[in-house]
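K.L.:
mind folding the following:
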Amino acid sequence: MMPAPDANILMNRLLLKGKVRHMLVLVRLIELGSMRRTATALNMAQPAVTQIVAEMEALLETELFFRHARGVEPTEAAKDLLPVAHRILDALRDGAEAVANRLHNHGGLVRISSSPAALGGMLHGRLDDFARRYPDIQVVIVEASSTTPLHGISDGTADIICTREPEVIPEGWEFQRCVEDALVVVCGKTHPLAEVKHPTLAQLGTGKWLMNHVGSVARNRFEEVFVKAGWPQSVRCQIVMHIPKLTREMLESGRYLAILPRSVAASWLGEGSVCELKSDINTPLAPLGYLWRGKQAGTAISVFARFLAES
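P.N.:
Got it, this is the predicted structure:
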């Protein structure tokens, strides 16, 4: 029995014989679970999809999909390849955007990854000004997970990361502070406590609270106050989410309280649909800003970085 190929052999095979369409078929086949549906989605003949899968399995000397009557299921090897395939396809899309923008506008491309707090505290209400001042620069913005805000560094998909100041700055990157922030108690303008100047912990313990994800700074603060004040379990709303639009909708009903970074609720507070309560629960947070590689940044990235710092 021949030994399994090592990593160097597999890498050389992929470099010499691997194709982008291999990665595309892998991704879509895992998503759709069917050779037929994948062929339809990619506007290919089904035998062509089958042939591409066979080519990949031959290159890697391993089975990538289990075939069954209902379609296919990925093997563990296919699951291992999936994040790599996503990165390759994302890089190609970014490259196409950058080249197309350079050919048509000559302005360059800036890829932004932003936490929900930074979206509210740094970018909300400012992008129109940038678009008018720098119409030839293309800006692509994606929302980062609050649990992995620096993912754009590890996978190379971001030029600027708008986030809270990290305790440790990644090697080669620098952090620019932009906005001070704090955890605050908020509610809808029709909530019974909205008109109370400085509600006590006892008063706040009569309300129903929206829950943040376990491990978040807001959830940790809630749990600390919950224990200290001796609130009953009934104060917890059992809908746990981290989608600002849905949080705002719940708050505007006038039935809920929440602990949030002021930056997340900044636009709601400005529009008057949500109120900030003066409370002993409120506590400072690390400031918001952006990470970037200033010494390596191109013109477009430097322009956007300066714009954020000025704003």
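
K.L.:
every contact and neighbour count from this point should use C-alpha atoms.
P.N.:
Will do.

K.L.:
can you give me the strands in this structure?
P.N.:
65-68, 71-74, 109-114, 138-143, 160-164, 174-188, 209-211, 236-240, 257-261, 274-277, 283-292 (DSSP state E).

K.L.:
what's the most buried one of these?
P.N.:
Highest mean neighbour count among the strands of the chain (mean count of other C-alpha atoms under 10 Å): strand 160-164, with a mean of 27.

K.L.:
run through who's touching that strand.
P.N.:
110-115, 117-119, 122, 149-150, 152, 286-293, 301, 305 (C-alpha atoms under 8 Å, 6 or more residues apart in numbering).

K.L.:
just to revisit the earlier point, wait, which of the strands of the chain is closest to residue 4?
P.N.:
strand 65-68 (18.4 Å; C-alpha to C-alpha).

K.L.:
here is a second sequence; please produce its structure as well for comparison:
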Amino acid sequence: MTPSSAVLYARLMTGARFRHLQAFAAIAEFGSAQRAADAIGLTQPAVTHLVADLEEFLQCPLFHRHARGMRMTDMARELLPFVQRSLATLEAGTQFVAFRQSSGHSIVRVGAIHGAVNGLLVRALPAFGRAKPDILVQLQEANAAESSALISNREVDLMLCREPSVWPEGWEFAELLPDRLVVVAGPRHPLVRKRGLRLADLLDEMWLMLHPATHARKTFDALMAEHGAVARYRKLEVRSSAMVLAQLQSETLLTLTPYSVMRQFIDMGQLALLDVTDMPALPPLGILSVREERGEAANVLKDYLFRYAAKHP
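P.N.:
Have a look, this model is predicted:
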């Protein structure tokens, strides 16, 4: 009979050590018990024994053994991301302890969507660092799906995002900064000089493809459907700001985007806004945070961001 998840978890908690996970991850990376042993400072028999133990705990094979090394089973390939996240979290925890012991400084963990980073944090965090040099800010940039995971797993103290439809019990959301949808192009795009454009005037233009999970992409698809149009796309879907900038500067392309996402490039004159008069509304950026259990550093940063956003919208 296949053991339940509760039974497997109890076995791991009773018999497994972090060395078991480290050995598994190392063999998955190097494809060889000997190379894995060299990488983590153990002997080859010790690494082999650790993986055999883990297979016994889980009651499933994790590797196919062959003359040239060890190859992951399908089960191991799907298990690997969970193990890697566990080890990475443990490493981050030890870094936190070492930092606090050596410096006495406080740490606040911040997650932020792309618009919050480019629209606010690139301006606010340098000033915060000068004002509060005793607080270390650990920033993770995340998309909507990644943000949900960071919140659910309590991996951040503050999450800068748009208001989610639901969030875990004990969290609260407060609006921080207004935002809007804009059409952006390179400074030399011929439409930059035109005034009073409407979205219907732009349907036949070439557009830079947006990620399908973003609010802007969903809005763009709805607009195209409303006008019975089929978008002409430059088919390169990226999350890299540098790549988006390069595409818009080098080609005659447009993109529909939150102003916050491109604000840094617009302020520097690297990109330009089109004068489009009928843009749809966009929810503001805000801060999602634990209601009662925030540390002092998180409270200090949260208060600072609200004051900064009020003075520098």
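
K.L.:
TM-score of the superposed pair?
P.N.:
Here the superposed chains carry a TM-score of 0.89, computed using TM-score structural alignment, normalised by the length of structure 1; 308 aligned residues with a C-alpha RMSD of 2.3 Å.

K.L.:
re the thing from before, redo the strands of structure 1 as TSV? Include distance to residue 249 of structure 1.
P.N.:
Formatted as TSV, the strands of structure 1 follow (distance: least, C-alpha to C-alpha, whole Å):
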stretch	distance to residue 249 of structure 1
strand 65-68	42
strand 71-74	38
strand 109-114	22
strand 138-143	19
strand 160-164	24
strand 174-188	9
strand 209-211	11
strand 236-240	13
strand 257-261	12
strand 274-277	10
strand 283-292	24
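
K.L.:
can you say which of those is nearest to residue 219 of structure 1?
P.N.:
Per C-alpha to C-alpha, nearest to residue 219 of structure 1 of those: strand 209-211, 6.8 Å.

K.L.:
what range in structure 2 does stretch 53-66 of structure 1 sit on?
P.N.:
Mapped onto structure 2 using TM-score structural alignment, stretch 53-66 of structure 1 spans residues 51-64.

K.L.:
now that stretch: buried residues?
P.N.:
By neighbour count on 16 or more other C-alpha atoms under 10 Å, the buried set for stretch 51-64 of structure 2 is 51-55, 57-58, 61-63.

K.L.:
and for stretch 214-224 of structure 2?
P.N.:
215-217, 219-220, 223-224.

K.L.:
with respect to residue 71 of structure 2, which of these is nearest?
P.N.:
residue 217 (39.8 Å).

K.L.:
any idea how far residue 114 of structure 2 is from that closest one?
P.N.:
Distance of residue 217 of structure 2 to residue 114 of structure 2, computed by C-alpha to C-alpha, to the nearest Å: 14 Å.

K.L.:
again with residue 67 of structure 2
P.N.:
Relative to residue 114 of structure 2, and taking C-alpha to C-alpha, residue 67 of structure 2 is found at 47 Å.

K.L.:
more neighbours, those two?
P.N.:
residue 114 (24 against 5; other C-alpha atoms under 10 Å).

K.L.:
and the aligned partner of that one in structure 1, what is it in contact with?
P.N.:
Aligning on TM-score structural alignment places residue 114 of structure 2 opposite residue 116 in structure 1. When contacts are counted by C-alpha under 8 Å, 6+ apart, residue 116 of structure 1 touches 143-146, 244, 264.

K.L.:
quick one, which of those are buried?
P.N.:
143-144, 146, 264.
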